[in-house]
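Engineer: sequence and predicted model, in that order:
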Amino acid sequence: MSTPEEDSLTKHQEFRLFLFIVVFLFPILSIVLVGGFGFFVWMAQLILGPPSY
């Protein structure tokens, strides 16, 4: 069984991990994904030409 001290430490660590994910990880991942997609479109247009209708 875990003691109340261990539970509070675990909850504190979980809260810090949550803050890290929300404040750093998700924004960085979103920038990387959007930037990567933009780079992919840019390179595709350089090779294949602009979209035509």
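Structural biologist: That came through fine.

Engineer: going forward, measure contacts between C-alpha atoms and count neighbours the same way
Structural biologist: Will do.

Engineer: which ones are touching Val22?
Structural biologist: Neighbour list for Val22: empty [criterion: C-alpha atoms under 8 Å, 6 or more residues apart in numbering].

Engineer: okay, pairing it with this:
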Amino acid sequence: MPVQVSTNEPEQVVRRREWFVFLFLTFVVAPATAVAIVGSYGLAVWIFQMVAGPPTG
């Protein structure tokens, strides 16, 4: 079932808002999420190595 949004906003305003949301997600949220994931993994490895010791070769 398609969702209909009944607004009185002109289509140009809606398109501009959609572009803003797209650019915000692309250039702010996605990179921030990637940095947070990689940083969390690095922190987890660092803490693990403090407890278990460095890797042996």
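Structural biologist: Looks like it arrived, so ask away. If you're wondering where the values come from, they're calculated on a predicted model, not measured in any experiment.

Engineer: counterpart of Phe24 of the first structure over in the second structure?
Structural biologist: By TM-score structural alignment, Phe24 of the first structure lines up with Val28 in the second structure.

Engineer: give me the neighbour count for its match.
Structural biologist: When neighbours are defined as other C-alpha atoms under 10 Å, Val28 of the second structure has 11 of them.

Engineer: secondary structure class for it?
Structural biologist: helix (DSSP: H, G, I helix; E, B strand; the rest coil).

Engineer: the second structure: helices as residue ranges?
Structural biologist: Secondary structure of the second structure (DSSP state H): helices at 11-24, 30-52.

Engineer: let's have those in CSV, adding mean neighbour count.
Structural biologist: Listed next are the helices of the second structure as CSV, based on neighbours: other C-alpha atoms under 10 Å:
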stretch, mean neighbour count
helix 11-24, 11
helix 30-52, 12
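
Engineer: any idea how far Gly53 of the second structure lies from Val45 of the second structure?
Structural biologist: Applying C-alpha to C-alpha, to the nearest Å, the value for Gly53 of the second structure to Val45 of the second structure is 11 Å.

Engineer: got any residues that touch both of the two?
Structural biologist: In contact with both Gly53 of the second structure and Val45: no residue, using C-alpha under 8 Å, 6+ apart.

Engineer: centre of the chain versus stretch 6-15 of the second structure, how much separation?
Structural biologist: Put simply, stretch 6-15 of the second structure sits 26 Å off its chain's centre (C-alpha atoms, centre = their mean, to the nearest Å).

Engineer: how long is that stretch end to end?
Structural biologist: The stretch stretch 6-15 of the second structure measures 15 Å between its terminal residues, going by C-alpha to C-alpha.
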